[in-house]
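In: Need a 3D model of the following:
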Amino acid sequence: MRTFSLRAWLLAVGLGASCTTLADEPLPSSVADLRYGVTLYEYYQSNYFGALSELMVAEARGGIQGHSDNPELIAGSIGLAFGMEQRAGDVFTRLLDASRPQAVRDTAWFYLGKLQYQQGDWAGARQSFEQVSADIDQRLTHELAVMRLQILLRNDDFKEARALYEAADNPEQWGELANYNLGVALGREGDAVAAQTYLNRVVSTPLRVNPEQQKIQRALRDRAYTASGYVHIQQGEYDKAVAQFQKVRLSGPYSDRALLGLGWAYASKQDWPNALSPWQKLANGSLQQASVLESLMAVPWAYEQLGADVDALAAYEGAEQVFMGELQKVEAIRQQLSQQLLLNSIRQSDTRGNQSWFALDLDQALQPEVAFLGEVFARNDFQTRVQAIRDLLFLQSTLADWQQKLGIYADLLVQRGQVRTEKLARMNEQGKLQQEAALRDEKSRLAAWLFSVEKNRDYLALLTDEDAIDNLEIVDGALENLAALNEDDDYEEELRQLNFYRGILLWNAQESFSANLWEQKRSLQLLDKELENLASNQMSLQKAIDEAPEILPYQQRMGLLDQRIAAESVALEQQLASEEAALRAQLDQALNDHKVRVKNYLARARLSIARLYDERLKQ
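Out: Next up is the predicted model:
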């Protein structure tokens, strides 16, 4: 099963270099690369797909800077959690280079061994774990020890397993699962005393506060009580076996084996009435459980021991009908496998929550064939295949979303190009890009005029008093009129007065000339500054126009991405079809195996029926 957590490791390495312990320096409170922070955020939101995608994008764009080997370790670890075993193995193998820090190599060996452990390569996992130094971060030592212990148990190396267990500074650190595995293994070996010791440690551990942890603890307790009961049966301690079986919760997931064992414990004492009770209760369970199949045959057998042959015959015939109905159900499901029942059953689970295991929709679970598939899928050997299909369905949905977004982006690019073209056309039409040159020409003309005025001391050119200008125009007009009159007439006095008034006006203009000249020069200076600002703005505008990204390359890139997504979608469809075919074959084999088991029990039931009828005929 692909259950996995990175939290312990993330806390171990912090956000910086992974070569110091928390006692040496505090955890960093910031990240050096934003993409690394985004990756951690996505991970802690349980969005492993997003976290891995962020790392892969960062890798394509030059990698994450400032965090040593941590990004690679996270990439490999998330890949391992997400089922990308080949990618995870490649990453961890690359991190084993001698140039890497010892802490990094230890972590890589640990996760490489864990990958091999999950793949069932016990020898390879053991070799990898042996490469881990004693300086590995303490947060990983417990899980490492548990996996080492489990490998020893799988290799039937019980002596070394017990030595490893007892070598721990605090035996309580092993936890309930390690105690349970060791107890069950020793029980199968016949070491009942040692087995009971470890199983008792499972049930004596105080319940934790966390509800989820409590749920796991209670399930392990049920399994430990059940295993302990069977060990007692092996030792002929039937009363103790009954006591252990009765501690198992009837509402728990492991009550079937406990009920079966409880019946056999009573049967071993020849207490047939009490043996019947748990077996009859168990007979109503799912026939995919071997204990239920066995109970259907155990009930009539117990009736026979009580001498109730009529009840025994009825129970055998009832079991026969149940077995025949189960065979019909198996055949019906097999026929429907070609009608998309398989994928539809998986699609009924929420593919958006792609991090969790397969869970049937409650409404659909009411359908018998789907409920049957759900029980099959819940088995460990189906989990990996089912989760792979769910991941592929999630990726298929993601690609469809991306393809839709690409269409939207393409439309946005077209609209952006149209808006840019329209703006440039309006600017060219209004001549905004040529305004600065025309204004500079006008400014040069004004400067030349002012220079001429100053040089020629043209007082009247800078005259700004409107009354004075009007009076000067009147005087000049009068002088022109006098000049046009008959020369014989005497206008000398009028001419003298007009020239006098004109002189006064010229005097006043001369008095204000310097101030007016300074004001005009100041205006030219301000105009120079405004022209400089205009030139700067036009340069910025021209630069923005020149350096603005071209739409065409983006459109070409969008086209390539669209083709790539289309190709990936085709490959995804092919892989989905391949995984579905493999799952169908696996399910078909499981159905065949189940059918064979049911047929065997059906044959036993019919033989028992025939035997009872034969005995009655002989009477």
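In: When you work out contacts or count neighbours from here on, use the C-alpha atoms and nothing else.
Out: Noted.
In: who touches L479 in this structure?
Out: Contact analysis of L479 by Cα atoms under 8 Å, 6 or more residues apart in numbering lists 495, 498.
In: what about it, helix or strand, and which?
Out: Element membership for L479, per DSSP states H and E: helix 466-484.
In: to compare against the first, here's another:
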Amino acid sequence: MRRPPRFSDWLTALLLAGGVVGGTAPRAAEPVSGTVVRDLYYGEALFQFYKQDDFDALTHLLVARDAGRVPHHEAESELLLGGLYLSYGQHEHAEEVFQRLLAGSGDAAVRDRAWFYLGKLRYQRGLDQEALAAFGRIGSSLPEALAAELPMLVAQCHMASGDFDGARRVLEEWDAPDSWLAYARYNLGVALVRLQRVEEGAALLDRVGRMDADSDEQRDLRDKANLALGYAWLQANDAARAKPVLERVRLHGPFASKALLGVGWADAVAADYRAALLPWLELMDRDLMDSAVQESFLAVPYALGHLEANGSAVERYQKALATFDTEMGRLDGAIDRARGGSLLPALLQDDDADLGRWYWRLDAVPDNEDSRYLYLLMADNAFQEGFKNYRDLVALERHLDDWRQRLETYADMVEARRTAFATRLPATEARLATVDIAGLQAQRAALANRLAQADATRDVAALATSGEQEHWAQLEKLAADPGFATAAPELRERHRLLKGVMLWDLDRGFRERSWRAHRALRDLDRELATAEAQLAGIQAAGTAEPARFEEFAARIAALAPRIGSLQAAVAATLHRQEDTLVAMAVQELGAQKERLASYRVQARFALATLYDRASTQAATGRGAAP
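Out: Alright, predicted model coming up:
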């Protein structure tokens, strides 16, 4: 007969899988609410950040800081930069930023946030004691959201380093916000169970296991607490307390299979094998890739054997062997396909490849023959993080290819403008050759001299209009006529009056006409200066523009190999990441196959035991016959 399961193994696996859980953490480097934006480029980076486009936020912020465009947000922008590096997993860059902030900032709020993110960074890198040291430097100026998260991170550090008493002290003293209380109780309960203080841990886990739940996340946490508590009681050989706790787990939740298996073993420990068959038979109809379902294929004949239904037990063991063999063959095919390179592209076939989304996770799998195995990979956080990096690399590869194509477009634009300029330049130069700036300036000088003479001699006729000058010339011509002296007195008097009136009018308007003439002369000076500058600019452009075109072409040509180098680096990194993910997938699929192989060995051994028992009973019966 197969021995009962090792409840300690199940509990250890469960608790290690759970670790310390928490609600949705705040985004890395979340700016303080109510920030007044004084620099446009910082506001633009914040806009990209709040769009959750971390890639553009990071690149735009780097450019703005390099160009000195965020003078009023130096500390805030550096803190945001460090958080963006952290969200991208660029731990070394992030730590450099936070260390600079700590060395240069006197603002307590900035320093506290820098210590917080530095501690979080160290925790993510597995430096638990260094993380605790950073958390210990935090004062009282953390924003509310970060202050709420801090005790959970400290507890995680203690638990990751095996200091469960330290985790208990932190969580017991934590006056957690409502949204964190259930997680705190669960984590403290897990810590106490690990310390073999089951009764204390059970009280907390039971409280979480009975809580009202308003969301799927809370319902999952409630089920997880009941599952952990149930297996803790099984490990403590208290099946009577384990069963009702495990029965609180939802039948269609993510933890239902393990709960059904545990309920069956609680009945089996109490020697109620008929009752144990009910949850185990229910399990056998579920997805075989669930390890609890696999175990049910052995648990059912185990119970049947105890019920002396040896024939049915043999049939069930034989069915288990056939099922395991079929599934192992399918796993071999899935492993071959994973090694063949079809796994990762299939996972991204429906993705929008938006670069820089920190929150992205793989939430759905393609509809193909390997889908049932991929769900197990999706549940693995290490694979999720690795696949997120792979996805970012794919998106970055496309981004660089887009820039390579843009450079080709820019090079074509520069060449088109250079050709157009060279085509138009001769005609422009020919037209410019007809413009006599020197002659115009000479005419202007002559006009200025005439105006100066008119002002000096008060030559009112010099400023007369063309009509007035024509009339004046007629009067002068008439006076110069030899016959004018013998003309009638009335005619000469009339001539005198006309000339006098005209002189009076010209003299009366002389000052205004002189002012207008000087103003016109100044306008002419400006126009000539503008024309001269434009002419000089056009002439200079004939020399400078080809040089500018060459400069642009050289810059584009210099960027092209840089992008090519980056593309090569990304391609190499992408290939290594792909190999890593494929190895993880193959390892997971191989572990599933090994588990099935182990169960297969147990089934064969149990089957052999049944056959041996039947043979012994048959031999005993023959020996007892008369």
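In: May I have the TM-score of the superposed chains?
Out: The TM-score (TM-score structural alignment, normalised by the length of the first structure) is 0.81; 585 aligned residues with a Cα RMSD of 4.0 Å.
In: Mind listing what's buried along the helix holding L479 of the first structure?
Out: Across helix 466-484 of the first structure, burial judged by 16 or more other Cα atoms under 10 Å covers 468, 472, 475, 479, 482.
In: The first one: what's its closest spatial neighbour, skipping adjacent residues?
Out: It stands for A468 of the first structure. Closest residue to A468 of the first structure apart from its sequence neighbours, by Cα to Cα, 6 or more residues apart in numbering: L505 at 6.7 Å.
In: any idea how far S512 of the first structure is from the one you found?
Out: For L505 of the first structure, the distance to S512 of the first structure equals 11 Å [Cα to Cα, to the nearest Å].
In: Grab the nearest non-local neighbour of M502 of the second structure.
Out: M502 of the second structure's closest residue in space is W472 (Cα to Cα, 6+ apart), at 7.9 Å.
In: show me the residues around that neighbour that make contact.
Out: Counting by Cα under 8 Å, 6+ apart, W472 of the second structure touches 461, 499, 502.
In: The second one: neighbouring residues, count only.
Out: Which is K499 of the second structure. 16 (other Cα atoms under 10 Å).
In: can you check the first one too?
Out: A461 of the second structure is surrounded by 17 other residues when neighbours are defined as other Cα under 10 Å.
In: now the one 4 residues further on
Out: Neighbourhood size, T465 of the second structure [other Cα under 10 Å]: 12.
In: cool, D351 of the second structure as well?
Out: For D351 of the second structure, using other Cα under 10 Å, the count is 12.
In: Equivalent analysis for S46 of the first structure, please.
Out: Look at S46 of the first structure: counted by other Cα under 10 Å, it has 15 neighbours.
In: ditto for Q567 of the second structure
Out: Counted with other Cα under 10 Å, residues neighbouring Q567 of the second structure total 19.
In: again with the one 3 residues further on
Out: The number of residues packed near V570 of the second structure is 17, by other Cα under 10 Å.
In: Likewise for V249 of the second structure?
Out: Neighbour count of V249 of the second structure, defined by other Cα under 10 Å: 26.
In: same question, Q119 of the first structure
Out: Using other Cα under 10 Å, Q119 of the first structure has 13 other residues around it.
In: which residues does it contact?
Out: With contact set as Cα under 8 Å, 6+ apart, Q119 of the first structure has no partners.
In: what's the matching residue for Q318 of the second structure over in the first structure?
Out: Using TM-score structural alignment to pair residues, one finds that Q318 of the second structure aligns to E317 in the first structure.
In: element containing that match, please.
Out: Assigned by DSSP H and E, E317 of the first structure falls in helix 309-336.
In: Identify each buried residue in the helix or strand that that helix is followed by, please.
Out: Scanning forward in sequence from helix 309-336 of the first structure by DSSP H and E, the next helix or strand is helix 341-347. Of the residues in helix 341-347 of the first structure, 341-343, 345-347 count as buried by neighbour count, 16+ other Cα under 10 Å.
In: Now the helix holding E317 of the first structure on the second structure. Mean distance?
Out: Following the fit onto the second structure, the mean deviation recorded for helix 309-336 of the first structure is 2.0 Å by mean Cα distance after the TM-score superposition for the first structure.
In: Next, report how far that helix is displaced from the centre of its chain.
Out: Centre-to-centre, helix 309-336 of the first structure and its host chain are 45 Å apart (Cα atoms, centre = their mean, to the nearest Å).
In: Which strands or helices does that helix pack on?
Out: Where contact means 3 or more Cα pairs under 8 Å, 6 or more residues apart in numbering; DSSP states H and E, helix 309-336 of the first structure is packed against helix 290-306, helix 551-618.
In: highest average neighbour count across these?
Out: helix 290-306 (a mean of 21; mean count of other Cα atoms under 10 Å).
In: the inter-axis angle of that helix versus helix 551-618?
Out: Using axes from the mean of the first three to the mean of the last three Cα atoms, to 10 degrees, the direction of helix 290-306 of the first structure lies 10 degrees away from that of helix 551-618.
In: elements contacting helix 290-306 of the first structure?
Out: Applying 3+ Cα pairs under 8 Å, 6+ apart, one finds that helix 290-306 of the first structure contacts helix 255-268, helix 272-282, helix 309-336, helix 551-618.
In: quick check: the first one aligns to which part of the second structure?
Out: Right, the one you point to is helix 255-268 of the first structure. Residues 256-269 of the second structure are where helix 255-268 of the first structure lands, counting by TM-score structural alignment.
In: Report the mean positional deviation between that stretch and the first structure in the superposed frame.
Out: After superposition, stretch 256-269 of the second structure averages 1.7 Å from its match (mean Cα distance after the TM-score superposition for the first structure).
In: and the nearest residue to Y373 of the second structure once chain neighbours are set aside, what is it in contact with?
Out: Nearest residue to Y373 of the second structure, sequence neighbours excluded (Cα to Cα, 6+ apart): M289, at 7.0 Å. With Cα under 8 Å, 6+ apart as the criterion, the residues that contact M289 of the second structure are 372-373, 592.
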